[in-house]
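Trainee: model the following, please.
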Amino acid sequence: MSDRINISSGSPYEAQMGYSRAVRKGDFVFVSGTTAGDVGENAADQAREVFRRIGAALEQAGASLSDVVRTRVYLADIADFDAVGDVHGEVFGEIRPSIVILAVVGLAAPGLKVEIEADALI
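Mentor: This is a model prediction of the structure:
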């Protein structure tokens, strides 16, 4: 019997592209790149929504934000580094996972400013 659990957000892209919002395998939880969709006009607001969505996926997998050991942050504009970094600090100030922040050419849809992945160890 497999100990793999796939978590869905209900996005139509999951079936189309063959992925899950998050996957739990044993004590590990891997949360896919997550965006804010149409929530939030600036990068900080989008990051807050992203972390809300990541937290919900982790909860479905039996984990929480306090279990996060690594994040990957993708920015459409490196000028948002401090704004998104501050939100990351609000969420993970005492948890202090490892992190990488990268500027990318673009994200999946116009208006998206940030996409974040998270790995957790329960």
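Trainee: from here on, just use CA atoms for contacts and neighbour counts.
Mentor: Will do.
Trainee: how about the longest helix seen in the chain: buried residues?
Mentor: In the chain, assigned by DSSP state H, the helix with the most residues is helix 43-60. For helix 43-60, burial by neighbour count (16 or more other CA atoms under 10 Å) applies to 43-51, 53-58, 60.
Trainee: over to stretch 76-88?
Mentor: 76, 80-81, 84, 87-88.
Trainee: cool, stretch 15-22 as well?
Mentor: Buried-residue list, stretch 15-22, by 16+ other CA under 10 Å: 20-22.
Trainee: now do the longest helix of the chain: distance to the chain's middle.
Mentor: 6 Å (CA atoms, centre = their mean, to the nearest Å).
Trainee: for the comparison step, fold the sequence that follows:
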Amino acid sequence: MTQDRQLISNGNPMEAIVGFSRAVRVGNFIAVGGTAPVGADGKTVGIGDVYAQTCQCFEIIKAALEQAGSGLEDIVRTRVILTDIDNWKPAIEARKQYCLEARPVDTIMAINRFVNPEWLVEIEVDAVIAE
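Mentor: The predicted model follows:
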């Protein structure tokens, strides 16, 4: 590992078992992996509510970015991944609260399911810290 590679953890015990990080910073680039709507207690937040789940995902992302020395203003790309594409409007309404100023590029897509069937959405972001 190079010295400019910083691994960001949120304490998920699966990180070490599976071999992943919540986020990775290399230089001024930060990638935040698929972020699920999980609370500090390990339980799904906002069961059945895509808006609440999207907000929870962005709160986790915000904390990871801050831990990496960044913030929401540095987001350049978001990926909103849904289990039902018809939920895109409430997901985007929630995303707007966190990304309106940065105005990153965005991809919205749907998949069949997540590992946990209670999850309606996962979010990924990339951020670049201006030099």
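Trainee: which of the buried residues of stretch 76-88 of the first structure lies closest to Phe30 of the first structure?
Mentor: Among the buried residues of stretch 76-88 of the first structure, His88 lies closest to Phe30 of the first structure (CA to CA), at 17.6 Å.
Trainee: distance check, the closest one against Leu121 of the first structure.
Mentor: From His88 of the first structure across to Leu121 of the first structure, the span is 18 Å (CA to CA, to the nearest Å).
Trainee: distance of Phe28 of the first structure relative to Ala57 of the first structure?
Mentor: Counting by CA to CA, the gap from Phe28 of the first structure to Ala57 of the first structure is 13 Å.
Trainee: same check, this time on Arg72 of the first structure
Mentor: Taking CA to CA, one finds Arg72 of the first structure at 16 Å from Ala57 of the first structure.
Trainee: same deal with Thr34 of the first structure?
Mentor: 10 Å.
Trainee: okay, and the common contacts of the two?
Mentor: Residues touching both Thr34 of the first structure and Ala57 (CA atoms under 8 Å, 6 or more residues apart in numbering): Arg21.
Trainee: report the contact partners of the equivalent of Ile61 of the second structure over in the first structure.
Mentor: Using TM-score structural alignment, the partner of Ile61 of the second structure in the first structure is Ile54. By CA under 8 Å, 6+ apart, the contact list for Ile54 of the first structure reads 31, 34, 65, 118.
Trainee: report the contact partners of the first one.
Mentor: Okay, so that is Val31 of the first structure. 21-23, 54, 57-58, 117-119.
Trainee: and the helices in the first structure?
Mentor: 12-17, 43-60, 81-92.
Trainee: starting at the chain centroid, how far to the first one?
Mentor: So that's helix 12-17 of the first structure. Centre-to-centre, helix 12-17 of the first structure and its host chain are 17 Å apart (CA atoms, centre = their mean).
Trainee: so how far does it sit from its counterpart in the second structure?
Mentor: With mean CA distance after the TM-score superposition for the first structure, helix 12-17 of the first structure departs from the second structure by a mean of 1.4 Å once superposed.
Trainee: over which residues of the second structure does stretch 93-103 of the first structure lie when aligned?
Mentor: Under TM-score structural alignment, the match for stretch 93-103 of the first structure is residues 100-110.
Trainee: end to end on the matching stretch, go ahead and measure it.
Mentor: With CA to CA, one end of stretch 100-110 of the second structure sits 22 Å from the other.
Trainee: also stretch 67-86 of the first structure?
Mentor: So stretch 67-86 of the first structure: terminal residues 20 Å apart, CA to CA.
Trainee: kindly report the same for stretch 94-112 of the second structure.
Mentor: 22 Å.
Trainee: on that earlier part again, ok, so of the buried residues of stretch 76-88 of the first structure, who is nearest Leu112 of the first structure?
Mentor: For the buried residues of stretch 76-88 of the first structure, the closest approach to Leu112 of the first structure (CA to CA) belongs to Ala76, at 7.3 Å.
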